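1. Following is a predicted model, sequence given first.
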Amino acid sequence: MTRLRHRPAPDVRVEIRGELPREDAEYARVRALETAAGLGPDARALRLRLTRSRDRSVARPALAQADAVVAGVGPVRVQLATGTARESVDLALGTLAGRAVRLREQGDIGFAVAYESAYRPQFAYRPLAQRRIARHKAVVPARRTPGQAVLELLALDRRFHLFADAATGRDSLVHRCSPDGSVELCAAGTGALPPLDLAEAARRLWLTGRPFAGYTDSGDGRIRVLYRRFDGHYGLMVPVSDGRIGAGTLSAQH
């Protein structure tokens, strides 16, 4: 007698933030289930987060973030925004599925992703005096070669990726250089980034209008990344060894 082994169904979760018509929320759930099924038996989990912004300064208020975990590939992430919820859902899930297939079959996602820059989420306008660090993110950098770090940055759809160099163990940063977020990769290790304090990093971030500022902390000599959040505030990424981070403050005068 032959026993058939059934793989467990992938864990599919849909999170709705903001007010959306019930039909749009249901559409998002159906499309997430269809996408998970289309990824095949290697799909372990899929999460779709749909956010509708009320900020009138944002021209593309419907933001969809899709994350999946695929066996043999690892985590894959896409974050794109359009004018309507359904369009964002279709674009994000379709891009996620294509990216996962490319990673599984060819080991990379290629460099034909510049078109996505037209759908990058926008930063909400917030007066300088109101900005603050809304999130302190402690990370334990994983040891990676620069090539592995670049692949992870692309697979996770990030603007920057903090890692520990596999050969030296030192903090390193790989990031997208193009202002529009299209693929043009640069790398910087400890010593290649300017030594700054938090206030000066924030001042440079404000003056340049870039989405993030990487720098070497003048206190402990480790890399920090101060980045803009889509709500107009800032986030601070700090490498740690045990996952703990101090509170930290940022003056509005920068």
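-> Done, it's in.
2. Only C-alpha atoms from now on, for both contacts and neighbour counts.
-> Fine.
3. if I look at residue 91, how far off is residue 79?
-> Residue 91 sits 9 Å away from residue 79, taking C-alpha to C-alpha, to the nearest Å as the criterion.
4. More neighbours: the two, which one.
-> residue 79 (25 against 20; other C-alpha atoms under 10 Å).
5. Are we agreed that that one is in a strand?
-> Yes. Under DSSP: H, G, I helix; E, B strand; the rest coil, residue 79 falls within a strand.
6. Was I right to think it contacts residue 92?
-> Yes. Using C-alpha atoms under 8 Å, residue 79 is in contact with residue 92, at 6.5 Å.
7. Overlap of the contact sets of those two?
-> 64, 65, 66 (C-alpha atoms under 8 Å, 6 or more residues apart in numbering).
8. Most neighbours of all those residues, which one?
-> In the shared contacts of residue 79 and residue 92, the most neighbours by other C-alpha under 10 Å go to residue 64, 28 neighbours.
9. Can you tell me how far that one is from residue 189?
-> 32 Å.
10. Over to residue 129?
-> Distance from residue 129 to residue 189, by C-alpha to C-alpha: 32 Å.
11. Those two - which one has more neighbours?
-> residue 189 (19 against 10).
12. May I have the secondary structure class of the residue nearest to residue 223 when sequence neighbours are not counted?
-> If you skip the residues right next to it in sequence, residue 223 has residue 216 as its closest partner in space, 4.5 Å away by C-alpha to C-alpha, 6 or more residues apart in numbering. Secondary structure assignment for residue 216 (three-state DSSP): strand.
13. what does the one 5 residues further on give?
-> Here residue 221 takes the coil state, with states given by three-state DSSP.
14. for it, what are its contacts?
-> Residue 221 touches 190, 195, counting by C-alpha under 8 Å, 6+ apart.
15. what about 6 Å?
-> Under the criterion of C-alpha atoms under 6 Å, 6 or more residues apart in numbering, the contact list for residue 221 is empty.
16. Pull up the gap between it and residue 50, please.
-> The gap separating residue 221 from residue 50 is 38 Å, by C-alpha to C-alpha.
17. Residue 60 now?
-> Distance from residue 60 to residue 50, by C-alpha to C-alpha: 13 Å.
18. and the closest residue to residue 17 other than its chain neighbours, what element?
-> Counting by C-alpha to C-alpha, 6+ apart, the nearest residue to residue 17 once its immediate chain neighbours are dropped is residue 51, at 4.6 Å. In the assignment (DSSP states H and E), residue 51 maps to strand 43-52.
19. going on from that strand, what's the next piece of helix or strand?
-> strand 62-70.
20. orientation of that following strand relative to strand 43-52 in degrees?
-> Angle, strand 62-70 to strand 43-52, by axes from the mean of the first three to the mean of the last three C-alpha atoms, to 10 degrees: 170 degrees.
21. got another, please set it beside the one above:
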Amino acid sequence: MNRRHTSIALDPGDVQVEAHGAIAAAAADDARRMVAGLTSTAHEPVLHARVKLGASADPAVARPCTAQANIDVNGRIVRAQASAESMHRAVRLLGDRLQIRLRRTARDWESLRGRYSADADHEWRRSSPPRPPLPYFPRPAGERRIVRHKAYELARATVEEAAFDLEQLDYDFHLFTEALTGQDSVICRSDDGYRLAQLDPQPHRLGPTSVPLTVSAMPAPVLDAAEAAERLEITGLPFVFFTDAATGRGNVVYHRYDGHYGLITPSA
């Protein structure tokens, strides 16, 4: 029986747009109309849509314009983001990535999410080209602070499921609890697939995976948030995964678009 919902596109006026930096009104309207039109491709009701547009004033940033969309599809979040040399181009790239992800909102994708077999059809990975890391404002090191703290219950998932969620949400990294080892872990893209880091790496317990995967052999360093931010600054990495010295849980400190830092922790 076909349970698919016949979607009705949101009205452009129902799409919330947030602008950071010098964003032309025409660009905001363009993004609003594009996202509203694409909501008709979802297979379930779209409850809310939000777009964030940002422009860096630093001439040294090669792709200073960023566009991000967050769509609530019947309670499930679909997310996409893009960066480009112009806002017009960033919005167009965002539309391409968002269209791919909205097509996945059919319930049929739930069966793809949990596949384990080596010959599984990972269309969800191949259909979306790799996205360059989003630029962030080169704020002087002495001015950088942790300005946002997000705490949520980590999803318990296999590596394959975490990789799917990473792609579906268009994240640069994904913090989760690995189902077979019970460990807080982080997954991100690598040149040849995905890379996994864990509090105490136990690759032998992961079993065979159907996505190309490398596992870091190094345990997550035991730090507090300030020490993790310092390590982030020293290494130049996009994020640092660490074991919180107080809770023993996996945390991530990362670079924000505004040049400050963000902190992600598991909820109590």
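-> Structure's in. What do you need? Quick caveat, the model's predicted, so the values are computed rather than measured.
22. so the residue nearest to residue 223 of the first structure makes contact with residue 195?
-> Yes. Contact criterion C-alpha atoms under 6 Å: residue 216 of the first structure and residue 195 qualify, at 4.5 Å.
23. between these two, which one's more packed in?
-> More neighbours surround residue 216 than the other of residue 216 of the first structure and residue 195, with 23 against 19 (other C-alpha under 10 Å).
24. Give me the aligned partner of that one over in the second structure.
-> Aligned by TM-score structural alignment, residue 216 of the first structure pairs with residue 243 of the second structure.
25. swap in residue 148 of the first structure?
-> Checking with TM-score structural alignment, residue 148 of the first structure has residue 161 as its match.
26. circling back to that earlier point, higher neighbour count, residue 60 and residue 50 of the first structure?
-> residue 50 (25 against 21).
27. Please list all residues in contact with the more buried one.
-> Counting by C-alpha under 6 Å, 6+ apart, residue 50 of the first structure has contacts 16, 63, 64.
28. Between these, which sits nearest residue 205 of the first structure?
-> residue 63 (23.8 Å; C-alpha to C-alpha).
29. Give me the neighbour count for that closest one.
-> There are 26 residues near residue 63 of the first structure, going by other C-alpha under 10 Å.
30. Give me the distance between the counterpart of it in the second structure and residue 174 of the second structure.
-> In the second structure, the residue equivalent to residue 63 of the first structure is residue 66, according to TM-score structural alignment. For residue 66 of the second structure, the distance to residue 174 of the second structure equals 20 Å [C-alpha to C-alpha].
31. Equivalent analysis for residue 235 of the second structure, please.
-> 20 Å.
32. And residue 26 of the second structure, by the same measure?
-> For residue 26 of the second structure relative to residue 174 of the second structure (C-alpha to C-alpha), the value is 34 Å.
33. The two: who's more crowded?
-> Neighbours per residue, other C-alpha under 10 Å: of residue 26 of the second structure and residue 174, the larger number sits with residue 174, 22 against 10.
34. so who does that one touch?
-> Residue 174 of the second structure neighbours (C-alpha under 6 Å, 6+ apart): 166, 186, 187.
35. what about 8 Å?
-> 162, 165, 166, 186, 187, 188 are the contacts of residue 174 of the second structure under C-alpha under 8 Å, 6+ apart.
36. out of the residues you listed, who's nearest residue 128 of the second structure?
-> residue 166 (11.8 Å).
37. what's the burial count for residue 115 of the first structure?
-> 9.
38. Quick check: the nearest residue to residue 219 of the first structure once chain neighbours are set aside vs residue 236 of the first structure, distance?
-> The shortest distance from residue 219 of the first structure to any non-neighbouring residue, by C-alpha to C-alpha, 6+ apart, is to residue 197 (8.0 Å). Remark: distance between residue 197 of the first structure and residue 236 of the first structure (C-alpha to C-alpha) = 12 Å.
39. Which residues outside stretch 73-86 of the second structure are in contact with it?
-> Under the criterion C-alpha under 8 Å, 6+ apart, residues 42, 44-48, 62-72, 90-91, 93-94, 97-98, 101-102, 105, 131-132, 134-135, 168-170 lie in contact with stretch 73-86 of the second structure.
40. Could I have the buried ones of the residues you listed as PyMOL selection syntax?
-> With 16 or more other C-alpha atoms under 10 Å as the burial test, the buried ones among the contacts of stretch 73-86 of the second structure are selected in PyMOL as follows:
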select buried, resi 42+44+45+46+48+63+64+65+66+67+68+69+70+71+72+90+91+93+94+97+98+101+102+105+134+135+168+169+170
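41. now the helices: where do they sit in the second structure?
-> With DSSP state H as the criterion, the second structure has helices at 25-38, 87-103, 108-113, 123-126, 159-168, 225-235.
42. thinking again about what came up before, need the shared contacts of residue 79 and residue 92 of the first structure in a markdown table with distance to residue 225 of the first structure, can you?
-> Below are these laid out as a markdown table (distance: C-alpha to C-alpha, whole Å):
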| residue | distance to residue 225 of the first structure |
| --- | --- |
| 64 | 24 |
| 65 | 22 |
| 66 | 24 |
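43. ok, the match of residue 63 of the first structure - contacts?
-> Counting by C-alpha under 8 Å, 6+ apart, the residues that residue 66 of the second structure touches are 53, 54, 55, 81, 82, 83, 84, 87, 90, 91, 134, 135.
44. Apply 6 Å and report the result again.
-> Contacts of residue 66 of the second structure (C-alpha under 6 Å, 6+ apart): 53, 54, 82, 83, 90.
45. now, which of those sits nearest residue 123 of the second structure?
-> Closest to residue 123 of the second structure, out of all of the contacts of residue 66 of the second structure and judged by C-alpha to C-alpha, is residue 82, at 20.3 Å.
46. Distance check, residue 132 of the second structure against residue 63 of the second structure.
-> Applying C-alpha to C-alpha to residue 132 of the second structure and residue 63 of the second structure gives a distance of 10 Å.
47. okay, now residue 112 of the first structure: neighbour count?
-> Neighbouring residues of residue 112 of the first structure were enumerated by other C-alpha under 10 Å; the total is 9.
48. If anything else comes up later, I'll come back, but that's it for now.
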